[in-house]
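Asker: Need coordinates for the below:
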Amino acid sequence: MSNNKTNRWLILFTGIFANLCVGAALAWSVFRKPLMVLFGASVSQVTIPYTLSLALMPISMIIAGRIQDKRGPKLAMFIGGLILSASYFLSGYATNIQFLYITYGILGGASLGAVYSCTVVNTVKWFPDKRGLAGGLIAAGLGAGSIIFAPLGVSLMKIYSPLITFQIFGVIFLIVISFASIFAVSPPAGYKPEGWTPPISNLASINSASSIDKSWKDMLKDPLFYIAWVALVLACVSGLMIIGHAATIGQEVVGLSPAVAAIGVSILGIANASGRAVWGIVSDKLGRFPTVSLIFLVSALSMFLLSYMASTFLVFVISIVGIGSCYGGFFGIYPAITGEMFGLKNMGMNWGVMFTAFAPAAIFGPLLAAQVRVNYGDYSWAFIIAGGLSILGIILTRYAQSVVKKNENSKNNKVA
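Answerer: Modelled structure (predicted):
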């Protein structure tokens, strides 16, 4: 493929539109109460479809990543889009909440990661000169999904049932992702933008020429993988907790109406989306690890603010903007971290394996909030626990940074 015939920005922007559809899963909180009324389900029961879909997302990422590394992103992305569309359309035939466990939860989870992995990994490969920016922008599509689909879902449910709304979403997803997959092509091996000379980064110098393109098996032998993986688990807990319960928190903690709470969900989505791009740019300037530490700090402060002072809409918005931007920032940065630590050749598979950190966070975060609310009558302790985990994330990230520096010094001494 000739570089001159491929517009990498077109690949980026069509990928963003595909990720908007994936990001509709983050608008689940606006469906929570309507589904509770429709099926007579509890808070915990209505949380399960959302939790299942996110927990299974890494599995589809690994499978799609393997296909992408071998055959390119087009096929995996198209099939993922078909399955995602089917999961929403079939959800429209639910007669009980358990039916949604299978359609929205299992089937949806089997497709979300396929689309997301193909768009993110392929885009990062096309932008070796702007990995933080490109990774942040493409990931912003997923974060922005709730900006569009949360208010759209609320508007549609004023006219139709939640089930018909699911089916309308499914048709939209089929059209958008099928179109986007047409442009999903891989860059040539060793691709470099015209006029760009790769810098010699400190992180790259840690890895020898033989290890820069590690397979997933080699990656699992590297202690840095486990440090980064645990940090990603901690990074996801706060965001997924708030995303899954944002509308309910707004109504119960602050006393907002459903319509105003939906606005809060959209603001959360804007913060999530913009944080992916903004923090990605920051990481290109400050470095990945220092930026991750800073994001953890902002996340912790936002969770504590939400716990102790969220009595007005303004404080609620400030808190969720901080949490949403930080959650998005982690996913804007982590694809670049994965590619830089373990190479681009097998990045589809490697990013899928790294993303398995999302599964325990997707289970723990939303269910922790639901269980705390049931046991204590509000969400305060869930916010405090999440804030404490973010503080732990700072400690872990600083340790990872010291390991990186030690490895770099050791390599430089051997060269000298």
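Asker: Please count neighbours and contacts with C-alpha atoms only from this point.
Answerer: OK.
Asker: separation between the residue most central in space within the chain and G143?
Answerer: Among the residues of the chain, the one closest to the centroid is F331, at 5.3 Å (Cα atoms, centre = their mean). F331 sits 9 Å away from G143, going by Cα to Cα, to the nearest Å.
Asker: same question, V265
Answerer: Counting by Cα to Cα, the gap from V265 to G143 is 11 Å.
Asker: Could you do T123 as well?
Answerer: Separation of T123 from G143 (Cα to Cα) stands at 16 Å.
Asker: now do L306
Answerer: Relative to G143, L306 is positioned 21 Å away (Cα to Cα).
Asker: Who has more neighbours out of these two?
Answerer: G143 (34 against 25; other Cα atoms under 10 Å).
Asker: Just list the residues touching that one, thanks.
Answerer: The contact partners of G143, taken as Cα atoms under 8 Å, 6 or more residues apart in numbering, are L20, G23, L26, G269, I270, N272, A273, R276, G328.
Asker: and of those, the nearest to I172?
Answerer: Nearest to I172 among these: L20, at 10.7 Å, using Cα to Cα.
Asker: Surely that closest one touches I138?
Answerer: No: using Cα atoms under 8 Å as the test, L20 is too far from I138 to be in contact (9.6 Å).
Asker: Check the gap between G113 and A184 for me.
Answerer: On the measure of Cα to Cα, G113 and A184 end up 15 Å apart.
Asker: And these two? Which one has more around it.
Answerer: Neighbours were counted for G113 and for A184 using other Cα under 10 Å; G113 has more, 29 against 25.
Asker: ok, that one touching S53?
Answerer: No: counting by Cα under 8 Å, G113 does not reach S53; the two are 9.5 Å apart.
Asker: Excluding chain neighbours, what is closest to A271?
Answerer: Closest residue to A271 apart from its sequence neighbours, by Cα to Cα, 6 or more residues apart in numbering: S325 at 4.6 Å.
Asker: compare with the first, here's sequence two:
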Amino acid sequence: MNYESKRWLYLGLCIICNICAGIIYAWSVFVKPIADHFQWTIADASLSFTIMTTVGACLPMFVGKLQERVQSRMILIAGGVLLGGGLLALSSTTSLTQLYIFSMVTGLGLTLVYPSGTVSNIVKFFPDKRGLASGLLTGGASLGAVIWAPVGAILTETLGVPTTFKLMGIVFMVTIVFAAWLVETAPAGYYPHTRKDDASARTGATEIADTVTTVQDLDWKDMLRSPLFYMIGGAFFSAATSSMMFFGHVSPIAQDMLGISAKAASGVVVLLAIANTSGRMVWGWISDKLGRFKVINILLVLLVIAMIGMTQVSSYFAFASMVMIVGLCYGGFFSIIAPLLADMFGERSLAVNFGIMFLMVGAGAFVGPRLAALLKIATGSYVQAFVTAGVFNLVGIGLVFLASSYWKKQTTESAELFVQLSEK
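Answerer: Below is the predicted model:
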């Protein structure tokens, strides 16, 4: 079957699904309305977000295994039903226990949609444009925060929390289920016929453009035996930890360093969200042109510069500039995970392998904000947090250098072996 035009339709439909799932990134706008409506504390209400993100970080690896036996369409449909159903259930919540249970259901639906049901399947339709496809998909999820934050704030203020959740639950369920029904599963070994003989396009995503090599498909067990996994996983953990040391405290950092109000600091948060979305969409495409390792190193170097800059800023413009650099880089890492794994370990087990690597990023996102908070308490300022974040990025650069060298050696040896076998 010819998927040349259909794959772009599937990409567009999955971006729409991810925009719906992006409500998780805007959940903070619902925390205070939930607390006020039910007369709970902010801490109690915010635990709903923690539950959702924990489910989202832990489940992709298990759902990835399920995808080897179940069509991606069914994963997406289940995600839409659970996401919409979870929000509908939240609209009738009467106790904290119910809030947490329904938040878990919503979180399960979110992770079935993004990243499980969309990223690993659609990337397989774009072996010639893996970075672009992954970037647009992850960018769609981040764009959801830009859309749903103001929409959610307006709806909760005008309609109230129960009606808002009920309305969004219905809209999300219908939208995702309809879109999912039109999406097909990528056939094994798919490559666009129009680009079949374009050797540079076929290998441009890797660091060595050698037309005689093919990537060996490794399952999760074999991937965990490879030193590459730990080098790249360590680099992603370092990048996520350093970025989230900043992401998790951007508003209080702005207020502390610039002496501005919380309202003025919210403008910086918006800039960070926009930069994060843009970074996801742009860096994936750039990695198709320059190579994954080069782009990862660029992002890590930029993060080092941003962290050094943060220790010196004294104006709103300078602070906002550093914020946007961090956002652009953090978004870029998310767009490169799936393409890089497909480059190194093949596409057959991409869903599971992606889920495992996603845990490394999730661990960094968990550690980063807490580490920044501890350093702020210990030193009385965020300067030490910036220095520590810079060190994490330097470690990441070293790990990427080792991974790149190992990958080049491995690829060269595979090519030489292939040539020797061909000559016999």
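Asker: quick revisit: corresponding residue for the residue nearest to A271 of the first structure in the second structure?
Answerer: Aligned counterpart of S325 of the first structure in the second structure: L328 (TM-score structural alignment).
Asker: Hmm, L271 and that match touching each other?
Answerer: No: if you go by Cα under 8 Å, L328 of the second structure and L271 don't touch, sitting 10.2 Å apart.
Asker: Who has more neighbours out of those two?
Answerer: A side-by-side neighbour count of L328 of the second structure and L271, using other Cα under 10 Å, places L328 first with 26 against 17.
Asker: number of nearby residues for P198 of the first structure?
Answerer: Counted by other Cα under 10 Å, the residues lying close to P198 of the first structure total 9.
Asker: For it, give its distance to W279 of the first structure.
Answerer: P198 of the first structure sits 22 Å away from W279 of the first structure, going by Cα to Cα.
Asker: how close does the residue lying closest to I281 of the first structure once chain neighbours are set aside get to N3 of the first structure?
Answerer: Nearest in space to I281 of the first structure, with sequence neighbours left out and distances taken as Cα to Cα, 6+ apart, is L133 at 5.1 Å. For L133 of the first structure, the distance to N3 of the first structure (Cα to Cα) stands at 20 Å.
Asker: can you check G352 of the first structure too?
Answerer: Here the criterion is Cα to Cα. By it, G352 of the first structure lies 27 Å from N3 of the first structure.
Asker: Mutual contacts of F331 and G143 of the first structure, please.
Answerer: R276.
Asker: show me the contacts for F354 of the second structure.
Answerer: P60, M61, G64, S120, I337, A338, L341.
Asker: is it true that the first one touches L350?
Answerer: No: P60 of the second structure is not in contact with L350 according to Cα under 8 Å; the separation is 11.1 Å.
Asker: Have a look at the first structure and report its longest helix.
Answerer: helix 380-415 (DSSP state H).
Asker: Just name whatever secondary elements that one is in contact with.
Answerer: Judged by 3 or more Cα pairs under 8 Å, 6 or more residues apart in numbering; DSSP states H and E, helix 380-415 of the first structure is in contact with helix 202-206, helix 223-253, helix 288-309, helix 358-376.
Asker: what's the average distance of the longest one to the second structure?
Answerer: Read it as helix 223-253 of the first structure. The superposed helix 223-253 of the first structure is, by mean Cα distance after the TM-score superposition for the first structure, a mean 3.1 Å from where its aligned residues fall in the second structure.
Asker: quick one: which of L20 and I138 of the first structure has more around it?
Answerer: Between L20 of the first structure and I138, counted using other Cα under 10 Å, I138 has the larger neighbour count: 32 against 28.
Asker: what about that one, which SS state?
Answerer: Recorded secondary structure, I138 of the first structure: helix (DSSP: H, G, I helix; E, B strand; the rest coil).
Asker: Isn't it up against T119?
Answerer: Yes: using Cα under 8 Å, I138 of the first structure is in contact with T119, at 7.1 Å.
Asker: For these two, list the residues in contact with both.
Answerer: With Cα under 8 Å, 6+ apart as the test, I138 of the first structure and T119 both reach L12, G15, I16, N19.
Asker: The last one contacts S146, correct?
Answerer: Spelled out, that is N19 of the first structure. No: N19 of the first structure is not in contact with S146 according to Cα under 8 Å; the separation is 10.9 Å.
Asker: Pick out whichever of the two has more residues nearby.
Answerer: A direct count of neighbours by other Cα under 10 Å for N19 of the first structure and S146 places S146 higher, at 33 against 30.
Asker: That one corresponds to which position in the second structure?
Answerer: Matched to the second structure by TM-score structural alignment, S146 of the first structure sits across from A145.
Asker: In contact with its match, which residues?
Answerer: Shown in contact with A145 of the second structure (Cα under 8 Å, 6+ apart): G22, I23, I24, Y25, A26, A273.
Asker: for the first one, helix, strand, or coil?
Answerer: Using three-state DSSP, the three-state assignment for G22 of the second structure comes out as helix.
Asker: so how many other residues sit close to it?
Answerer: 26.
Asker: re earlier: how far apart are the helix or strand where the residue nearest to I281 of the first structure lies and its match in the second structure?
Answerer: Element membership of L133 of the first structure, judged by DSSP states H and E, is helix 131-157. The superposed helix 131-157 of the first structure is, by mean Cα distance after the TM-score superposition for the first structure, a mean 1.5 Å from where its aligned residues fall in the second structure.
Asker: And the helix or strand that that helix is followed by, how far out from the chain middle?
Answerer: Where DSSP H and E defines the elements, the next helix or strand beyond helix 131-157 of the first structure is helix 162-181. Here helix 162-181 of the first structure is found 20 Å from its chain centre; the criterion is Cα atoms, centre = their mean, to the nearest Å.
Asker: thinking L136 of the second structure is in contact with I16, fair?
Answerer: No: the pair L136 of the second structure and I16 fails to qualify as a contact (Cα under 8 Å) at a distance of 10.5 Å.
Asker: more neighbours, those two?
Answerer: L136 (28 against 20).
Asker: Next, find the distance separating that one from Q71 of the second structure.
Answerer: With the distance defined as Cα to Cα, L136 of the second structure ends up 22 Å from Q71 of the second structure.
Asker: Now for the nearest residue to L163 of the first structure once chain neighbours are set aside: which residues touch it?
Answerer: What sits nearest to L163 of the first structure in space, not counting adjacent residues and going by Cα to Cα, 6+ apart, is G92, at 4.1 Å. Residues in contact with G92 of the first structure (Cα under 8 Å, 6+ apart) are P162, L163, I164, T165, F166, Q167.
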